[in-house]
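Peer 1: What follows is a predicted protein model with its sequence.
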Amino acid sequence: MPSKNMLPKGQRRRTVKPEYRATRGVEPASPPVIPVLEMDDEAEDRIHAFTAAAEAAGLRLDQYLAQAIPDISRARVQLLIEHGQVRVNGQTAKAKLKLQGGEQVEIEGAPHPPPLHAFAEDIPLTLLHEDKHLAVIDKPAGMTVHAGSGATEDERNHGTLVNALLHHFNKLSQVGGELRPGIVHRLDKQTSGIIVVAKDDSTHRKLSDMFAARELEKTYIALVHGRLPKDNITVNLPIGRDLVRRTRMTTRRSADSEGVRPAVSHIKVLKRIHSPQYGDFTLVEVRIETGRTHQIRVHLQALGHPVVGDTLYGAPHHVGQPLATLSLDRNFLHAARLVFVHPQTKKELRIESPLPKDLEEFLAAIDAD
């Protein structure tokens, strides 16, 4: 089937150089700025009514509302629409409805969910270090650090690290708010390993400053697909949100784009593995200078070597021949070592966490072959 970008039949020998030269260096037209709607979140049972701005013409309903209402996610907008809480011109609307501008829009209830308060749960924790100021936890894969801001008491607010911390410790810092007590930094849900928790506000602020100033040495172990050619690689690629697939981050946006931030990862090869049955792999140690969302996963994908198990960034669901496959239901990524000066005692702490059993077993299976 001909591409939609091809010239019409009979004109395909015609040069397009003049058109190209005319547009070269010309910035594309900026999208219209959507006026922000001021909405009161306090009344749960009220109906918010307004007229869609002229700038909404051509946008989907969920796109428009996500841009017009401050601090609301598109997922939250879609949830309101799915629950029948959004009407356009008096009719219950769908998220994909294309607006023309000027429609009468009604939202029933608060656009934002009510504030969420974390609660204690009796969940086992592995402590690597504890004193009166802070604790260092060995987080298992599959455990979310804290509930998302859109969670409710019965949704995604159980089984988190925060739930476990509130059960095990009498006091945690409140700098991060009621939803994230004690949380100074995070690990992805499917990443295991070392995470530091602050017990008081002073320690929390000092640790946050240390993270911002890159005064902690953070080292991870990862298994990637393929054979890395060099023993040592430094990846210095800025990272920002993927504008097409919002759950992903990317290195392909311009460094000066909004929300794109510098990111540096130092990669050292520990072992190259060739398995006739399962393929080529490289076990690496990654030391990060910055702590961007999905940083290691994105940087390794940018090299063409995604982390094993990381299907979000291109890793296959299974490795091996059709009749003999292996799978890993998590990312082969582990926060293995953290070195820092204690913010209160000023003594150096060197915390290490061994590879979890599931990663050891997967590594042994491909290495034995």
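Peer 2: Yep, that arrived. Numbering: from 1, shown residues only.
Peer 1: only C-alpha atoms for contact and neighbour calcs from this point on.
Peer 2: OK.
Peer 1: by contact count, what packs against whichever strand or helix holds Leu359?
Peer 2: Secondary structure from DSSP states H and E places Leu359 in helix 357-368. Here helix 357-368 touches strand 264-275, going by 3 or more C-alpha pairs under 8 Å, 6 or more residues apart in numbering; DSSP states H and E.
Peer 1: make it 6 Å
Peer 2: Contact partners of helix 357-368 among helices and strands, from 3 or more C-alpha pairs under 6 Å, 6 or more residues apart in numbering; DSSP states H and E: none.
Peer 1: Included below, for side-by-side comparison, is a second structure:
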Amino acid sequence: MTETLTILYQDEYLLAVNKPSGLLVHRSMIDRHETRFAMQILRDQIGQHVFPIHRLDKPTSGVLVFALSSEVAALMNKQQVAKDSKWHKGYLAVVRGWAPEDIFIDHALKEKLDKIVDKKAQQDKPAQSAQTQIKRLATTELDVKIEGFDKSRYSLVWAEPEQGRKHQIRRHCKHISHPIIGDAKHGRGRHNRYFKEQLNCPRLMLHAAYLQLQHPITAETIVLWAELDDCWQHLLHGFDWQSALPESLQLDSI
């Protein structure tokens, strides 16, 4: 059966999909053995080329937008970086510990370069400004001993990054000592393994749930929401977190 992606929005200029965790946006030397790419799947699905406007990490799921021409892609790229950008993003994440109720993280991030892909890039770039607003939506405490504590605490958070630095939310969560579950690079291995082996959640618990943007041609405001996958839904059900979700993501009982 031919693989397809769930389309959230489509017209003659733009296409938005709900990217599943584990899918690359396009070919990458970092993952040279991977054979599945969102661009290729969409090209086969709709019968025309697509042009990525932004990125989501391979393990991150959620709203991913493409232009259907290079001209529209150029317009959207300018819109993203404009001082009065109409782009607004919201992410759901599960983090270790009880996160602060409401925290604004202003922590510059130095670009992390890949030894293969970025070997010709400037190696001594200064840190770039990065701000993320994080709000705690719900908490849970499990009678599970991990890393020496008799109980283990976790939080469901909503994150709104003001920029799109590489791994911005993941690095900011680590910066405040509340790393995202399933983050192999910035997280905590024992907690990641517990979620994978005991809670059947082997993925990075970061989901690009919401994106608001301005249509580059009509100037219409477009609001996109991406539903949560089975891993997310079962975890939210098990922790009784469904009612803490934004209304547009409220789940029916499983």
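Peer 2: Cool, got the structure. What you see is a predicted model, and the numbers here were worked out from it, not measured in a lab.
Peer 1: which of the residues in the helix holding Leu359 of structure 1 are buried?
Peer 2: Using 16 or more other C-alpha atoms under 10 Å as the test for burial, helix 357-368 of structure 1 gives 359, 363, 366.
Peer 1: got it, and stretch 55-62 of structure 2?
Peer 2: For stretch 55-62 of structure 2, using 16+ other C-alpha under 10 Å, the buried residues are 55-56, 58-62.
Peer 1: Farthest pair within these?
Peer 2: Using C-alpha to C-alpha, the buried residues of stretch 55-62 of structure 2 span at most 11.6 Å, a distance reached by Arg55 and Pro59.
Peer 1: and Phe37 of structure 2, what does it touch?
Peer 2: Residues in contact with Phe37 of structure 2 (C-alpha atoms under 6 Å, 6 or more residues apart in numbering) are 24-26.
Peer 1: By neighbours, which of those residues wins?
Peer 2: With neighbours taken as other C-alpha atoms under 10 Å, the top of these is Leu24, carrying 22 neighbours.
Peer 1: What's that one aligned with over in structure 1?
Peer 2: Alignment note (TM-score structural alignment): Leu24 of structure 2 maps to Thr144 of structure 1.
Peer 1: For its match, which residues are in contact?
Peer 2: For Thr144 of structure 1, the contacting residues are 160, 189, by C-alpha under 6 Å, 6+ apart.
Peer 1: Just to be sure, it is in a strand?
Peer 2: No: secondary structure assignment (DSSP: H, G, I helix; E, B strand; the rest coil) places Thr144 of structure 1 in coil, not in a strand.
Peer 1: how close does it sit to Ser275 of structure 1?
Peer 2: Separation of Thr144 of structure 1 from Ser275 of structure 1 (C-alpha to C-alpha, to the nearest Å): 33 Å.
Peer 1: what does Lys132 of structure 1 give?
Peer 2: Distance from Lys132 of structure 1 to Ser275 of structure 1, by C-alpha to C-alpha: 48 Å.
Peer 1: out of the two, which sits in the busier spot?
Peer 2: Ser275 (15 against 9).
Peer 1: The more buried one and Gln63 of structure 1, how far apart?
Peer 2: Ser275 of structure 1 sits 47 Å away from Gln63 of structure 1, going by C-alpha to C-alpha.
Peer 1: And Ala49 of structure 1, by the same measure?
Peer 2: Separation of Ala49 of structure 1 from Gln63 of structure 1 (C-alpha to C-alpha): 18 Å.
Peer 1: And Thr92 of structure 1, by the same measure?
Peer 2: For Thr92 of structure 1, the distance to Gln63 of structure 1 - C-alpha to C-alpha - is 17 Å.
Peer 1: If you count surrounding residues, which of these two has more?
Peer 2: Neighbour count, other C-alpha under 10 Å: between Thr92 of structure 1 and Gln63, Gln63 has more, with 19 against 15.
Peer 1: Which helix or which strand is home to the more buried one?
Peer 2: Element membership for Gln63 of structure 1, per DSSP H and E: helix 61-68.
Peer 1: picking up where we left off before, I'd like the buried residues of helix 357-368 of structure 1 written out as CSV, with distance to Leu166 of structure 1 added.
Peer 2: Below are the buried residues of helix 357-368 of structure 1 laid out as CSV (distance: C-alpha to C-alpha, whole Å):
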residue, distance to Leu166 of structure 1
Leu359, 29
Leu363, 35
Ile366, 39
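Peer 1: Counterpart of Thr132 of structure 2 over in structure 1?
Peer 2: In structure 1, Thr132 of structure 2 lands on Ser265 (TM-score structural alignment).
Peer 1: ok, now how distant is the closest residue to Ala66 of structure 1 other than its chain neighbours from Thr247 of structure 1?
Peer 2: Take Ala66 of structure 1 and drop its neighbours on the chain: the residue closest to it by C-alpha to C-alpha, 6 or more residues apart in numbering is Arg74, 5.1 Å away. Distance, Arg74 of structure 1 to Thr247 of structure 1, using C-alpha to C-alpha: 12 Å.
Peer 1: Which residue in structure 2 aligns with Gly314 of structure 1?
Peer 2: Alignment note (TM-score structural alignment): Gly314 of structure 1 maps to Gly187 of structure 2.
Peer 1: Please apply the same query to His274 of structure 1.
Peer 2: Aligned by TM-score structural alignment, His274 of structure 1 pairs with Glu141 of structure 2.
Peer 1: got it, and Ile183 of structure 1?
Peer 2: Checking with TM-score structural alignment, Ile183 of structure 1 has Pro52 as its match.
Peer 1: Distance-wise, check the residue nearest to that match when sequence neighbours are not counted relative to Asn18 of structure 2.
Peer 2: Taking C-alpha to C-alpha, 6+ apart, and ignoring the residues beside it in sequence, Pro52 of structure 2 has Phe66 as its nearest neighbour in space, at 4.6 Å. Note on Phe66 of structure 2: its distance to Asn18 of structure 2, by C-alpha to C-alpha, is 11 Å.
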